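Asker: prediction below, plus the sequence it came from.
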Amino acid sequence: MGPWICCLCSGVADPLMLLLVLALGCNPSTAATASPSVPHVKPSYSFGRTFLGLDKCNACIGTSICKKFFKEEIRFDTWLSSHLKLPPSSLLSYSGNYTDDAKSWRLVDITRLTSKYQHDRADKRICTSLLGSRSCSLERALRRTQRFQKWLRAKRLTPDLVQGLPSPLLRCPSQRLLDRIVRRYAEVPDAGSIYMDHLTDRDKLRLLYTLAVNSHPILLQIFPDVEGWPFPRYLGSCGRLVVSASTRPLRDFFSSAPEVAADLALQLLAVLRSMATNDLHYFFYFTHVDAGTFGVFSNGHLFIRDASTLGIIDREEGSQLIDGQQEYKDIFSCLTVDCQSAFVPCDSIREKHSLVMVCQDLLPKLLAGKFLPPVQVRVDTFLQRCAHGLGDSQGANEAMAELAEILRPLRSCDSRFAYRYPDCRYSDKY
C-alpha cells in the first residue's frame, strides 16, 4: 500500500504525469528526474571472421571491400527484417544491398568462390598433404610449396607459374593474358604494371589462391563492364566473399512471355558473338553452361553471371604452354577439382563450341513452346540441328545469324526492355 499512498498523496493532477509515475514504480522523485526521450540504440551485427572467410586469409580472395561490411554499407537481405542476423554460411550466394552514401541503395550479389563444403575439404587437404595435420595455418602451409616459392622470386607472371591450375582461364595462357591479369588485379591499390613488384607476398598468395579455386572474380576485374564486356561489375571482396552487381539468373525467365524470351535469346547470341570476335582478339569459350551461367539486370540486359567456366584462347599470341606443362599437378591443382581431371587440348576448341552448348542446354528451355506453330517449328528445327553440332557446312556466325533472323521480328519495344528503350522506337539497330 505504501507506493499507492505515496502516489495518491503526491497531489498529481495531470493524468499523463500520473501514468508516468505509476510506470516508474510510483516514485515521484524518479518521475521528476526521468528524461522524456530515451536515445534509440541502433541494432548492429558483429561480423564473425569465420563467416567472411577472413580467418582463412591469405588463402582468400582479398580484403578490398571489408570496410563496407563492417560499416553496414553492404547489408544482406535478412538485415531488412526486425531480427538482425547473418544468413546461413552454407549458401553459395546471397542477395544484398550496397550504398556509397547511406541514402541510395542498390542490389548486389554476394558470392563464395565455391561451397563451404568444398572450401572446408580443400582446407583439410592443404593441411594433411603439406603438413600432415588435420588443421593448420593455411598461409604457412601454402607458402612452403614449390609453386609459391617460384611466385615469390618471379618478377612477372609467366605461363610456367600457372601450369596445372584447373581454371579454364589458364588452360591456354598467353603472356599477354597473364600480363593483363597482373596489370588489372583490383585487390591491390597501385595496379597498372605488368611486373609484380607492386604485389606483396600476401597479394601474390591471394592471387594464386583465387586463380586456383575460381577465376570468376579475376575475369570480372580484367574485362570490366565499363569497357563493354558482358560481365557484372566487380565491387570488391572480403575474405572468401565476392561482391558484384546483381543479376537474376536466366532460369527465372524460362517461363517468360514470348517477346521476352526472344529478346533474351537474341542477347545471348550477341554475347556469344562478342566472345568469339572482339578488338582484343581473345576467343572466349565455355567449358560448361547451365541455367545460372547467364543473368539479367533489372533493365533487361543479359550478362554472363558466372564466368568460372570461361576459357580464353589468345588469337594474337596463341598459347605459350609447352607440351606437358598442362599435366603438371600440385596442391593448387586439386583444391576444388579431382586431381585426375583431364585438360581439354587448346587446339581442340572449335568456333561452334559455346553455341552448341547453349543450343543443347539453354535455348530449348528458354524458347520451348513460346511461339505460334510456323515459327516454333523453325526454332525447334534449328535448335535440334545446332545441338548436334551444325555439321561442317555452317559456321557459328552463319548459324547465329540464321536464328537471329527468326527471332528478331518476335521481340517488342517497350519499357520492359529499358536497356534499349526508347531508342528501339527510332532505330532498327535496337
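Answerer: Arrived safely, thanks for sending.

Asker: going forward, measure contacts between C-alpha atoms and count neighbours the same way
Answerer: Noted.

Asker: what are the boundaries of the strands in the stretch 301-430 of the chain?
Answerer: 302-304, 310-314 (DSSP state E, counting those that start in this stretch).

Asker: other SSEs contacting the last one?
Answerer: Using 3 or more C-alpha pairs under 8 Å, 6 or more residues apart in numbering; DSSP states H and E as the contact criterion, the elements in contact with strand 310-314 are strand 282-286.

Asker: circling back to that earlier point, switch the strands of the stretch 301-430 of the chain over to TSV; also include mean neighbour count.
Answerer: Shown next, in TSV, are these (neighbours: other C-alpha atoms under 10 Å):
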stretch	mean neighbour count
strand 302-304	24
strand 310-314	22
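
Asker: can I get these in CSV with distance to Thr50?
Answerer: Converted to CSV, the strands of the stretch 301-430 of the chain look like this (distance: least, C-alpha to C-alpha, whole Å):
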stretch, distance to Thr50
strand 302-304, 29
strand 310-314, 29
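
Asker: quick check: which of these is nearest to Pro173?
Answerer: Comparing these against Pro173 with C-alpha to C-alpha, the closest turns out to be strand 310-314 (7.1 Å).

Asker: so what touches that closest one?
Answerer: Here strand 310-314 makes contact (C-alpha atoms under 8 Å, 6 or more residues apart in numbering) with 167-174, 177, 281-287, 319, 346.

Asker: how about stretch 215-226?
Answerer: 113, 167, 169, 180-181, 184-186, 210-211, 229, 231-234, 242, 306-308.

Asker: buried set for stretch 283-291?
Answerer: 283-286, 289, 291 (16 or more other C-alpha atoms under 10 Å).

Asker: please disregard the earlier target; I meant stretch 364-375.
Answerer: Buried, per 16+ other C-alpha under 10 Å, within stretch 364-375: 364-367, 370-371.

Asker: with stretch 357-366 instead?
Answerer: Buried residues in stretch 357-366, defined by neighbour count with 16+ other C-alpha under 10 Å: 357-360, 362-366.

Asker: for stretch 406-418, same thing?
Answerer: Residues of stretch 406-418 classed as buried: 406-407, 411-413, 417-418 (neighbour count, 16+ other C-alpha under 10 Å).

Asker: so which of the contacts of stretch 215-226 belong to helices?
Answerer: Among the contacts of stretch 215-226, the ones falling in helices (DSSP state H) are 180-181, 210-211.

Asker: closest to Trp151 among these?
Answerer: Leu211 (13.0 Å).

Asker: show me what contacts the closest residue to the closest one other than its chain neighbours?
Answerer: Spatial nearest neighbour of Leu211, excluding adjacent residues (C-alpha to C-alpha, 6 or more residues apart in numbering): Ser167 at 6.6 Å. By C-alpha under 8 Å, 6+ apart, Ser167 lies in contact with 211-215, 308-309, 311.

Asker: adding another structure so you can compare the two:
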Amino acid sequence: MTTMPRMMMMMMTTTMMAMAVTMARLRGDHGAGPPCAWLLAVASAVATLGVRAEPTGTSPALAGFFEVDKCDLCLGTSLCPQILSGDVVIEEWSPAQPSGYGGGRSRGTPGDRTRYRGRHRNEAEPWRAVEAVRPLERSVADALEVALCARRNDTGFCDSARRRSPRLRRWARANRLTVDLVQGLRSPLLACPSQRLLDRIVRRFAEASDGGSVFMHHLDERDRLRLLFTLAASPQLVLQQIFPMQEGWPFARYFGACGRLAVSVGTVPLAEFVGADAERSADLAYQALTITAGMTSNDFGYLLYFTEMHGAVFGVRCDGQLRIADASVVGVFDQKQPSAPPTATATEFSDDIFSTLWKNGSHLLLFPSSSSSSSSSSSSHPPSTSCSAFPSADELEARNVALVCHLALRPLLTGAFHSPRGLQHQVDSLLALCEDSAMGPRVVTQGAAWLRSLLASLRPCRPDFPYRYPECRYGGSGL
C-alpha cells in the first residue's frame, strides 16, 4: 500500500480540524461535556492521520508575528523553540474580550488581536488548549519602543533605554530588587510589595536562568529590561509564575513567552456558561467559592484579593476545572512581612515611561482615587490606602466573596435550578447573604460557606467532568 503524500495528509488534517471547530461552535452548549470538545476532535484527527502539527507560516513569518525582533523590549523567548518546532500552534481566532457579561468579540485582523486560541504539547503528552495573549496593543508597544529605543547597536540591543528611563538606570545597577525600584508601577501586584514578595519574583522569573538566589547577579541587562517590561505591561504573567498552578495556586498555568506574546492554559470565560444546565452551574459556582476562600488561606502568608470583577476573571479549562484566567485584577498583601514605606524615589519615577504605561496602554487604571463600598459596583478599590494597615484575612475574604457572589455567581445561578421545588429560592437567599458587604464579614463568609455546602450536594460525578472523575467515585472531590 502506497504512503499517502504528506501534502494530502496535511490537507485532510486541516479539513478535519476546521470541521471539529465549526461543529463545536455550532453546538454552543456548555451544559454537557467538557467546554473544549473541539480540541479533543483536533487531537483525534492528528493522532488518526499520524501527522505532526506544523506552525502556520514560515519561521520568519512566525518570528514577525510574535515580534521576536523587538526583544529585548519583550516578554521573553523561553517558548520560541517550541513555537518554531510546531509544538505550540496558534489559531487565527480571538475569544471574547473581558468586557463583562455579554461582551463582544474582536474582529480585527489576526495581527491586531490581543488574544489567540491555540494548542500546545510536550513530548509524549496530548494536545492541550492554550491562549496566547499580547498584553499591549501593537501601537502602544511600538510607541514605547520609539520612546526608549531610538537607536540600537549592532546586536540589536536597545542601548538607549537606560539613558531614557531613570528607573531602568537604577535597575541596571541594583544587586537586589527592592521596594523603591517598583514604586509607581500601576499594578495591584505591586501596590503594597514586601521584600519577600520581590525576592520571590526574582527567583521565579521564568524568562531568565535560575540563579538560585534573591540577588539579581544572574540577570544581565536584557533580562532586567524584560522583567521590568513584564511588570509594567503585564504583571499578571509574573503572578502566574510566582504562584504557579502546579503548586496549587488558582491561576491559569503559564507555559512561557515568545517575543511580545505569552502563552497560558486556554480557558472559556465563566460568563459564557450563563444559562448552562443546573449541574454544570452548581459545579462551577462551587469551584469559584472554593478558590475565593483559598485566596486568603495559605501556608505562605500571602493574602490575594480581587480589585474588580468581570465575566472573564474566571475561566473554565477543557477538563471543566475553574481557574483565575485574568490575574491582572488580583492584588497581593504579605501577611508575614509588611511593605516598606514609600520613599522619595517614587517622585523621581513619577514621570518615568514605565510608570505611565498602564495609563497610556490598553489597560484600565485599577486604582482610581474615588472610593466606593457598594457591593453592586463592578469594581473594588484597594482594601487599604495604607500598606502598613491592611485589612485582616477575614475582612479580605469577605470582600472577595461579596464581589464573586454578586458579579460572578449571581448571573450564573439565577434561574439555574428548576427542581426540586424551593431549591432556586434557597440559592437566591444564600446569594443575598454572601453578596451584601453591608452585612459584615462574618455574615458574608458564613453565607458563602452555606451556599458552598449546598452546591457540593448538587455536583455530578460523571466522565464529562474529567477534572474530578473518576476520583469522585472513591471519595475524592477533585478540587
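Answerer: Sure thing, it's come through. None of these values were measured; they are calculated from a predicted model.

Asker: what does the TM-score come to for these two?
Answerer: For this chain pair, the superposition-based TM-score is 0.80 by TM-score structural alignment, normalised by the length of the first structure; 381 aligned residues with a C-alpha RMSD of 3.1 Å.

Asker: Leu107 of the first structure maps to what in the second structure?
Answerer: Here Leu107 of the first structure is matched to Ala129 in the second structure, going by TM-score structural alignment.

Asker: which residues does the strand or helix carrying that match contact?
Answerer: Following DSSP states H and E, one finds Ala129 of the second structure within strand 128-133. Residues from elsewhere that reach strand 128-133 of the second structure (C-alpha under 8 Å, 6+ apart): 36, 39, 90, 114-121, 261-267, 318.

Asker: now for the helix ranked longest in the second structure, which elements pack on it?
Answerer: What stands out as the longest helix in the second structure, according to DSSP H, is helix 6-27. Applying 3+ C-alpha pairs under 8 Å, 6+ apart, one finds that helix 6-27 of the second structure contacts helix 37-49.

Asker: identify each buried residue in the helix it packs on, please.
Answerer: For helix 37-49 of the second structure, by 16+ other C-alpha under 10 Å, it's 37-46.

Asker: next: stretch 278-294 of the second structure.
Answerer: So stretch 278-294 of the second structure, judged by 16+ other C-alpha under 10 Å, has buried residues 278-293.

Asker: try stretch 210-221 of the second structure
Answerer: The neighbour-count check on stretch 210-221 of the second structure (16+ other C-alpha under 10 Å) flags 214, 216, 218-219, 221 as buried.

Asker: in JSON lines, list those along with distance to Gly447 of the second structure.
Answerer: JSON lines is the format used below for those (distance: C-alpha to C-alpha, whole Å):
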{"residue": "Val214", "distance to Gly447 of the second structure": "42"}
{"residue": "Met216", "distance to Gly447 of the second structure": "46"}
{"residue": "His218", "distance to Gly447 of the second structure": "49"}
{"residue": "Leu219", "distance to Gly447 of the second structure": "48"}
{"residue": "Glu221", "distance to Gly447 of the second structure": "51"}
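
Asker: among the buried residues of stretch 278-294 of the second structure, which are in helices?
Answerer: Using DSSP H, those in helices are 278-293.

Asker: need the distance between the two termini of stretch 108-118 of the second structure.
Answerer: For stretch 108-118 of the second structure, the first and last residues are 17 Å from each other (C-alpha to C-alpha, to the nearest Å).

Asker: and if you look at stretch 264-279 of the second structure?
Answerer: Note: stretch 264-279 of the second structure ends 27 Å apart using C-alpha to C-alpha.

Asker: excluding chain neighbours, what is closest to Ala122 of the first structure?
Answerer: That would be Leu335: by C-alpha to C-alpha, 6+ apart, it lies 4.9 Å from Ala122 of the first structure.

Asker: tell me the residue in the second structure aligned with that neighbour.
Answerer: Superposed on the second structure with TM-score structural alignment, Leu335 of the first structure falls opposite Leu357.

Asker: that match against Ala233, yeah?
Answerer: Yes: the pair Leu357 of the second structure and Ala233 qualifies as a contact (C-alpha atoms under 8 Å) at a distance of 6.7 Å.

Asker: quick one, which of these two is more surrounded?
Answerer: The residue with more neighbours, out of Leu357 of the second structure and Ala233, is Ala233; 26 against 20, by other C-alpha atoms under 10 Å.

Asker: which position in the first structure aligns with the more buried one?
Answerer: By TM-score structural alignment, Ala233 of the second structure lines up with Val213.

Asker: surely that match and Ile331 touch.
Answerer: No: the pair Val213 of the first structure and Ile331 does not pass the contact test of C-alpha under 8 Å, sitting 11.0 Å apart.

Asker: any idea how far Gln175 of the first structure is from Leu211 of the first structure?
Answerer: Distance check for Leu211 of the first structure against Gln175 of the first structure: by C-alpha to C-alpha, it reads 16 Å.

Asker: more neighbours: which of those two?
Answerer: When neighbours are counted by other C-alpha under 10 Å, Leu211 comes out ahead of the other of Leu211 of the first structure and Gln175, with 23 against 19.

Asker: which residues touch the more buried one?
Answerer: If you count contacts by C-alpha under 8 Å, 6+ apart, then Leu211 of the first structure has 165, 167, 218 around it.

Asker: please list all residues in contact with the residue mapped onto Gln426 of the second structure from the first structure.
Answerer: Gln426 of the second structure maps onto Arg378 in the first structure, with residues paired by TM-score structural alignment. Residues in contact with Arg378 of the first structure (C-alpha under 8 Å, 6+ apart) are Ile406.

Asker: please apply the same query to Leu423 of the second structure.
Answerer: Phe417.

Asker: same thing but 10 Å
Answerer: 416-417, 429, 454 (C-alpha atoms under 10 Å, 6 or more residues apart in numbering).
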